[in-house]
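Q: Pasted the sequence and its predicted model underneath.
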Amino acid sequence: MVAQALVPAAVGKAIDTGIIARDQRALLLWGGAVVVLGVVQATAGILRDRAALTTRLGASYRTAQHIARQAARLGAALPKRVAKGEIVNAGVVDIGRLGDALAETARGSGAIVAIAVVAAILLHTSWQLGLVVLLGVPLMVGVVSLLLRPLHRRQQRLREQQAELTGRAVDIVSGLRVLRGIGGEEVFADRYRADSQRVRAAGVAVARVEALLDGAKVLLPGLLTTVVVWLGAHYVDTGRMGAGQLVAFYGYAVFLVDPLRRLTNAAGRLTQGHVAARRITAFLALRPEFAPSAVAPAPYQGPAPLTDPASGLTVAPGRFTAVACASPADAATLAARLGRYTDSAVTLGDTPLADLPPDEIRRRILVADNDDRLFAGPLREELRGRGSDAGSGGRGRGVALVGRG
C-alpha cells in the first residue's frame, strides 16, 4: 500500500514540473515513476494476498488439528464436558473466523503504514493539512471503537445461542425415532423453533451494529476527504499551493478511504476472531478425567484377567463371558469401569488400570455400546473404494494417513 500511497505524489510532480513547466524530460521521468510504482504495487499485492491466504488457511487447519487432537485426548469425557453444538461450531465456524482475523492483520498493518507515510508527506508539504489527517484518523478510529464493544458482546451472545441451537438439532436428529415413538416430536420441534427465533433475534442485533459500522466506513473517510480537498483548494486559491500539489492532495484524500476501510474491516474481523479464540481456548484448556501414570509399567506379553473389585467380576482371557445386570444403567456403569472410562479399582492381571497408559488400555480393552458405528466389511475395502486396484503399499500408506489424522 505504500507504493499506492506514493502515486499521488508522483502525479503531482509530473503536473508541476512536467506539464505546467512544459518540461518533457521531467514529465517522462515522473510518468515512469508512476509506472514503476504500479508494478511494485501489483507485485506486492500478489505477495500480500498469497501470504494472507497462507496465514488464514494455515491457522484454520492447525486449529482444526488441535481441536481434533483435544477431542481424541478427552475421549469418553468429551460428551460430558462439552455440548455437541459447541464442538460442531468450534470445528466449523470458529476456525474460519480465527483464520480470517489473522489474515486481516497483514492488511491492517499495511494500512497503518500507508496512513503514516501519507501523513508524513502531508506534513512536509503543508503542516495544516498533515495535522488534519493526523487528528482525523485517530478520531475516526475512536468512533469505530465505540461500535466494536457492543458488537463484541452481541457476537458473543449470538455464538453461545448458535451452539445451543446446534446441540438441540443434533439431539433431535439422533433421537428422532424415539421422539416419534413417544409422541414428543412436536414438543421438540416447538422448542427448536423458539430457540431458532432467539438466534435470529440475536443475529438481527448483531446486524444492526454491523450496519452502523459499515455506514461509518463510508461516512467518516468521506468527511475527511471533503475537508482535505476543501483546504487544498483554498490554499491553491490563495497561492500557497500549486495545481499539481492540489491534485496530489486530492489523490491522498481519495487513497485514505481504502486504508481506513481496511482498518475498520480488520477491527471487525479481529473482534469476531477474539470471540472465536476464547471459545477455542476454553475447549483446548479442558483436561481429561484421569491423568496418565507418571511411570508406565512394562507392557504385558500375554493375556491377563480383568477384575472389577466393586462387583466381584473377573473376565478371564480367551473366554466368552456374559453378565446379567438388574438394569441397563448398571451394565453401562460396569462397562465404563472395565474400560477405564470412569475412575475405578479395576485391575488387568496384578496391575491397576490407573497405572497403565491409555494406549495400552485401549489396545487390550474395547468397549462398544449401541451407539457405536462399525465398518460393514473389511477395512481395506472401505479405504480402497470401488474400482481401485491399489496394492498393499498404497493401503499401508492410507492406513498410516488415517492414523495420523
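A: Here it is on my side, so go on.

Q: Could you use CA atoms for every contact and neighbour count after this?
A: Noted.

Q: Y235 sits in which helix or strand?
A: According to DSSP states H and E, Y235 maps onto helix 185-237.

Q: packing partners for that helix?
A: helix 127-174, helix 243-284 (3 or more C-alpha pairs under 8 Å, 6 or more residues apart in numbering; DSSP states H and E).

Q: Would you mind getting the angle between that helix and helix 127-174?
A: For helix 185-237 against helix 127-174, the angle by axes from the mean of the first three to the mean of the last three C-alpha atoms, to 10 degrees is 170 degrees.

Q: this is the other structure I want to compare:
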Amino acid sequence: MQIRDLPHTDPGRPDVRSGFRFLVWLFRCQLGGQAKALGWGTLHMGMIASLPVLMGTAIDAVVDESGRGLLVTGALLLVVALVMAFADTMLHRTAVTNWITAAARVQQLLARQTAALGGVLTRRVAAGEVVKVSTGDVEKIGWFVESFSRFAAAVVVTVSVCGGLIWYEPRLGLLVAGGVAAVVLSVFPLLPAAIRRAEFERGKSGRAAELASDTVAGLRVLRGIGGEELFLDRYRRASQEMRAASVRNARMWSLIDAVQVVMPGLLLIAVVWQGATLARDGRLGAGELVTVYGAVTFLLFPLRLFTETAMAFTFSRPSARRAVRVLGLLREEREGAGRPPSQDAPPDGPTGDLTDPATGLRAVRGRLTAVVCGAPDYAERLAERLGGHPAVPGEEGSPLLGDVALDEIPLERARAAVLVQDKDPVLLSGTLAELLDVPASGRVDAEAALRAAHCQDVLEALSRATADGSGEPMRGVLTERARSLSGGQRQRLALARSLLTDPEVLVLDEPTSAVDAHTEAGIARGLRELRAGRTTVVFTSSPLMLDQADEVVFVRDGAVAAVGPHRELLRAAPAYRAVVTRDTETVQLAEESA
C-alpha cells in the first residue's frame, strides 16, 4: 500500500486480546510492505557487508602489483556504492510508508471507536488518555512496526557474515559470533527496568495532558472563581513529576547505549588482537586481515539496529496496551455488534415502542415520555442504555425498539433510529450553519428546530459574531466548544441540533437544566409540538417539563415504580413527589415507609 492510498478503505477488526497480539495483527495487515522493507534492507546491508571483502581484494591487488585486479575491484566498488545508495533510498521510502500506514490504521480504528462510543468514551477513559493514545502512542506503535523489518534484515545479514567468518577462519569466526551474541544478550537484563520506567513516564505524561485539557476546558469558570492559580500549581507539580520520570527513563537508556558502545569496543579489541596474532604467524595476509577487521566493524551497524528495535518495542508495548484498552471497549460491552442484522428488523429501520427489559421502562411510540429517577447518575446511565450502550453494570438484556433488540442491528442503524443527547453535549467550533449540518430526515428545518429550542437570543448574539460582517446568524462563528456562549445557550443549541436530526426516537438527558423557568416552559411546549407523532424520552425532574409529558415513568432502585400523568403521580406516589419537589422530609418519610 502507498501513502497516496490512505485513508484505509477498511482498517479491519483488530485483535484486542493484548497489546502484543495487537502489534502482531498490525504487522500481519501489511505483510507486503514488511516484505519489501526486508528485501531492501537485506540488499542495503549486504552491499555494506561486501565492502570489507572488496577492500581486502584491493589491498591484495596492490601487494601483488596487479593493475588489472585493482581496476576490477574499483569497478565493483562503484557498482556496490550505487546499489547501496539506491537500496538505502528504497529502504527509507518503504520503512516510512510502513510507519505511516500503520499509524493511520490505528488512528482510523480510534476514530471509528470514538464515533461508536460517543460521549460514553470519556466516561470510561480519561479525555487526556484518549488524546495521548491518538497522538504519541500511535507514533510509537508505528515506529515499532517500521523498525521490525529493518531488524529482521539486520539479523539475516549478521548471521550470514558470522557464518562466512566461521567458514573462512573458524577461530576468528567463533570469536566474532560469540562476541556478537554477548553484545546482544547484554541488553536483555536491562530491558525490564527500561519498560517499567517507560510505562511510569507514560502514566505521568497522560496525567499531565489530562490536567492540561481539563484546565483549558474549564478556564472560563476558573477565572470566574479565581481558581487559575490552583490548577496551574497542580499542572506544575504534574509537569515536574513527568520531567523527573523522563530523566529517570533517559538514564536507563543512556546506560543501555553505554553498554552498546563498550561491548562492541571490547569485541573489536579482541578481534584485532587475534587477527594480528594470526597475521604475525603468517596465517592471514594483509588483505585478509583488513577484510576481517572491516567485517567486524560492519557488525557494529546492525547491532545498533538491535538496540533501536529493543527501544521501539519497549515504548510500543505500553502504547499498544493503552490503544487496546480503548479499542476493546466496544467489543467487550457490545458483543452483539458483530452479529448479522435481525431478520425481524424492517429494511428502513426498526419502529415501535422503546422498552427496557432490565427496568421495565416503556416509551410508547409517538408520545412524549418523561422519566424521573431518584439518582441523577443512574438516569445518565439509563439514557445511555436506551441508546444501545449497556452502561448499567449487572443488567442483562438489550433495550428493544418494537420487537428488535438494539444490539442485534448494525450500530449505524441503531444510531439512526435512537438518538441520545447527554446532559453535557459537545459543540465544535465553526459557523452555526456547520453546526446544524447533520444527517436529518428533512421533516424539520433549521428555523423550526431553533424556534422550538428557544434560541432567539443565541441567534442575536451570533449575528454580531459573523466573520464577514453580514449579520446573518447562520454565518455566526462559534468558538471551540462554544465557550463564547453561556451554558444555557449551548444547551439550547445542542437541543436544536438534535431536533433537526428528527430521529425515530429521541432520548434527552436533562435538556433544560441550565435555563431559567420561563425559557424552560417555552422549550417544553415547543418540544411537544415539534415532536408530535415521534417518540421522545426526556430524563428530567422539572415540573414544567413533566407537566407537558403524555406519560411520566418513575424509576426507583433500578425498576419502574410508578407510571401515569404528572399530576396524578404527585397525589398518589409520595416518593415521586419527594423527588420532584426536592422535599427532604418527604424523602425521609418515604424511605422509612418503604
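A: Sure thing, it's come through. Treat the numbers as computed from the prediction; the structure is a model and nothing was measured.

Q: which residues in structure 2 does the helix holding Y235 of structure 1 match up with?
A: Per the alignment by TM-score structural alignment, helix 185-237 of structure 1 matches residues 228-280 in structure 2.

Q: That stretch: average distance to aligned residues in structure 1?
A: Compared with structure 1 after fitting, stretch 228-280 of structure 2 deviates on average by 1.8 Å (mean C-alpha distance after the TM-score superposition for structure 1).

Q: again, but for stretch 301-320 of structure 2
A: Mean deviation for stretch 301-320 of structure 2: 1.5 Å (mean C-alpha distance after the TM-score superposition for structure 1).

Q: whereabouts in structure 1 does that stretch align?
A: So stretch 301-320 of structure 2 sits over residues 258-277 in structure 1, by TM-score structural alignment.

Q: Contacts for the matching stretch, please.
A: Contacts with stretch 258-277 of structure 1, where a contact means C-alpha atoms under 8 Å, 6 or more residues apart in numbering, come from 90, 94-95, 97-102, 104-105, 107-108, 110-112, 114-115, 137, 141, 144, 148, 151-152, 155-156, 213, 217-218, 221.

Q: hmm, 6 Å instead?
A: D94, R97, L98, A101, E104, G108, A111, H152, K217 (C-alpha atoms under 6 Å, 6 or more residues apart in numbering).

Q: Identify each buried residue in it, please.
A: Residues 258-277 are the ones in stretch 258-277 of structure 1 that count as buried (16 or more other C-alpha atoms under 10 Å).

Q: now stretch 380-400 of structure 1
A: Taking 16+ other C-alpha under 10 Å as the criterion, stretch 380-400 of structure 1 shows R395 as buried.

Q: How far does it sit from its chain's centre?
A: Centroid separation for stretch 380-400 of structure 1 versus its chain: 33 Å, with C-alpha atoms, centre = their mean, to the nearest Å.

Q: what does stretch 40-58 of structure 1 give?
A: 18 Å.

Q: What residues sit buried inside it?
A: V40, Q41, R48, A52, L53, T55, R56, L57.

Q: swap in stretch 71-78 of structure 1?
A: Per 16+ other C-alpha under 10 Å, stretch 71-78 of structure 1 contains these buried residues: A71, L74, A76, A77, L78.

Q: And the second one, what's its match in structure 2?
A: When you say that, I think you mean L74 of structure 1. Checking TM-score structural alignment: L74 of structure 1 goes with L117.

Q: How about that match: what's its closest non-neighbour residue?
A: The shortest distance from L117 of structure 2 to any non-neighbouring residue, by C-alpha to C-alpha, 6 or more residues apart in numbering, is to L330 (7.1 Å).

Q: What residue in structure 1 is paired with the one you found?
A: By TM-score structural alignment, L330 of structure 2 lines up with R287.

Q: Which element, helix or strand, includes its match?
A: Using DSSP H and E, no helix or strand contains R287 of structure 1.

Q: And for it, the neighbour number?
A: 14 (other C-alpha atoms under 10 Å).

Q: picking up where we left off before, how far apart are the helix or strand where the match of L74 of structure 1 lies and its match in structure 1?
A: Element membership for L117 of structure 2 (DSSP H and E) is helix 67-117. When structure 1 is superposed, helix 67-117 of structure 2 averages 1.6 Å from its matched positions, counting by mean C-alpha distance after the TM-score superposition for structure 1.

Q: Tell me the helices and strands packed up against that helix.
A: Helix 67-117 of structure 2 sits against helix 31-63, helix 138-168, with contacts defined as 3 or more C-alpha pairs under 6 Å, 6 or more residues apart in numbering; DSSP states H and E.
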